[in-house]
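Asker: sequence unknown, structure follows:
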């Protein structure tokens, strides 16, 4: 099976993606992760203003098959969360790299992104 792995992002080994735009990093889970989880029924996210450490747990995604912890690809302040997921958690399945994004972080250290997997490295991991 082939999964979408956009090469404009970096990835955590735990299947979160990070996309930096104008100094803010948008975070979600990969196509592979949403497929493994199955139908997502609930997402728990931090509050705006929360400070996260890189690779620290920031929330939970619950599906009909499993409950999975979510980890921050970069450390910093949560500046936005995707409120749409509370009413429509299935967006994580339908559009994991678009409408299914989870939160945005203003990173403490922009170099955090460099420590993450490239799209090619992530594809090797999930192959």
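Answerer: That came through, no problem. The shown structure was predicted, so the numbers you read here are calculated from the model rather than taken from an experiment.

Asker: When you work out contacts or count neighbours from here on, use the C-alpha atoms and nothing else.
Answerer: OK.

Asker: Could you find the closest non-adjacent residue to the residue nearest the centre of the chain?
Answerer: Centroid check for the chain by C-alpha atoms, centre = their mean gives residue 28 as the closest residue, at 2.3 Å. Of all residues not flanking residue 28 in the chain, residue 101 sits nearest, at 4.6 Å (C-alpha to C-alpha, 6 or more residues apart in numbering).

Asker: rewinding a little: in terms of helix, strand or coil, where does the residue nearest to the centre of the chain fall?
Answerer: Secondary structure state of residue 28, per DSSP: H, G, I helix; E, B strand; the rest coil, is strand.

Asker: So which residues of this protein form strands?
Answerer: 10-11, 16-21, 24-29, 40-44, 51-52, 57-63, 67-71, 76-81, 103-107 (DSSP state E).

Asker: Tell me the buried residues in the second one?
Answerer: Okay, so that is strand 16-21. Under the neighbour-count criterion of 16 or more other C-alpha atoms under 10 Å, strand 16-21 has 16-20 buried.

Asker: Would you agree the residue nearest to residue 28 is in contact with residue 94?
Answerer: No - between residue 101 and residue 94 there is no contact under C-alpha atoms under 8 Å: 10.9 Å.

Asker: Comparing those two, which residue is more hemmed in?
Answerer: Neighbours per residue, other C-alpha atoms under 10 Å: of residue 101 and residue 94, the larger number sits with residue 101, 22 against 15.

Asker: got the contact list for that one?
Answerer: Contacts here follow C-alpha atoms under 8 Å, 6 or more residues apart in numbering; on that basis residue 101 touches 26-29, 82, 92.

Asker: ok, second structure coming up, stack it against the first:
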């Protein structure tokens, strides 16, 4: 699993990246009440808005940590947004992307680096 400073995570299986928000992000948001996900087929570039998460506290953009084409959106989080709080780094994933450039993963943090980053916040 790889992480961004914006608290997104990426897990890669072959040429498909599963993307979600971290446990830290889910805790900061509070109770998630709505998730707006992109449709399959949408192309995104690293750093662009990928999804929107609304909680009882605020609405927040989720950015694509890597570039690619959306191959699947997680309908479960759209129908049951509380899944994001319950399992942010598992069943609460947002989308699966077909990677455009696997080398982009090299710019992301591993778990140890992410944990060190969190300690500075």
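Answerer: Arrived safely. Fair warning: this is a prediction, and the values are worked out from it, not measured in the lab.

Asker: how about the residue nearest to residue 28 of the first structure, what's its match in the second structure?
Answerer: Under the alignment (TM-score structural alignment), residue 101 of the first structure pairs with residue 93 of the second structure.

Asker: same question, residue 58 of the first structure
Answerer: When the second structure is aligned by TM-score structural alignment, the residue opposite residue 58 of the first structure is residue 50.

Asker: residue contacts, that match?
Answerer: Contact analysis of residue 50 of the second structure by C-alpha under 8 Å, 6+ apart lists 37-38, 44, 61-64.

Asker: can you list the residues you listed in JSON lines and add distance to residue 26 of the second structure?
Answerer: As requested, the contacts of residue 50 of the second structure are exported to JSON lines (distance: C-alpha to C-alpha, whole Å):
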{"residue": "37", "distance to residue 26 of the second structure": "16"}
{"residue": "38", "distance to residue 26 of the second structure": "19"}
{"residue": "44", "distance to residue 26 of the second structure": "23"}
{"residue": "61", "distance to residue 26 of the second structure": "13"}
{"residue": "62", "distance to residue 26 of the second structure": "12"}
{"residue": "63", "distance to residue 26 of the second structure": "15"}
{"residue": "64", "distance to residue 26 of the second structure": "17"}
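
Asker: Now the buried members of these.
Answerer: Neighbour counting by 16+ other C-alpha under 10 Å classes 37-38, 44, 62-64 among the contacts of residue 50 of the second structure as buried.

Asker: List just the nearest of these to residue 98 of the second structure.
Answerer: Using C-alpha to C-alpha, residue 44 comes nearest to residue 98 of the second structure of those, at 10.2 Å.

Asker: Go ahead and confirm the closest one touches residue 68.
Answerer: Yes - counting by C-alpha under 8 Å, residue 44 of the second structure does reach residue 68; the two are 5.5 Å apart.

Asker: remind me, longest helix of the second structure?
Answerer: Taking DSSP state H as the criterion, the second structure has its longest helix at helix 111-119.

Asker: Tell me the helices and strands packed up against that helix.
Answerer: Where contact means 3 or more C-alpha pairs under 8 Å, 6 or more residues apart in numbering; DSSP states H and E, helix 111-119 of the second structure is packed against strand 2-3.

Asker: Pull up the aligned stretch in the first structure for the strand it packs on.
Answerer: Across the first structure, the stretch matching strand 2-3 of the second structure (TM-score structural alignment) is residues 10-11.

Asker: before we move on, back to that, what do we get in the second structure for the residue nearest to the centre of the first structure?
Answerer: Under the alignment (TM-score structural alignment), residue 28 of the first structure maps onto residue 20 of the second structure.

Asker: now do residue 119 of the first structure
Answerer: Superposed on the second structure with TM-score structural alignment, residue 119 of the first structure falls opposite residue 111.

Asker: So what's the residue count around that match?
Answerer: A count of nearby residues for residue 111 of the second structure, using other C-alpha under 10 Å, gives 13.
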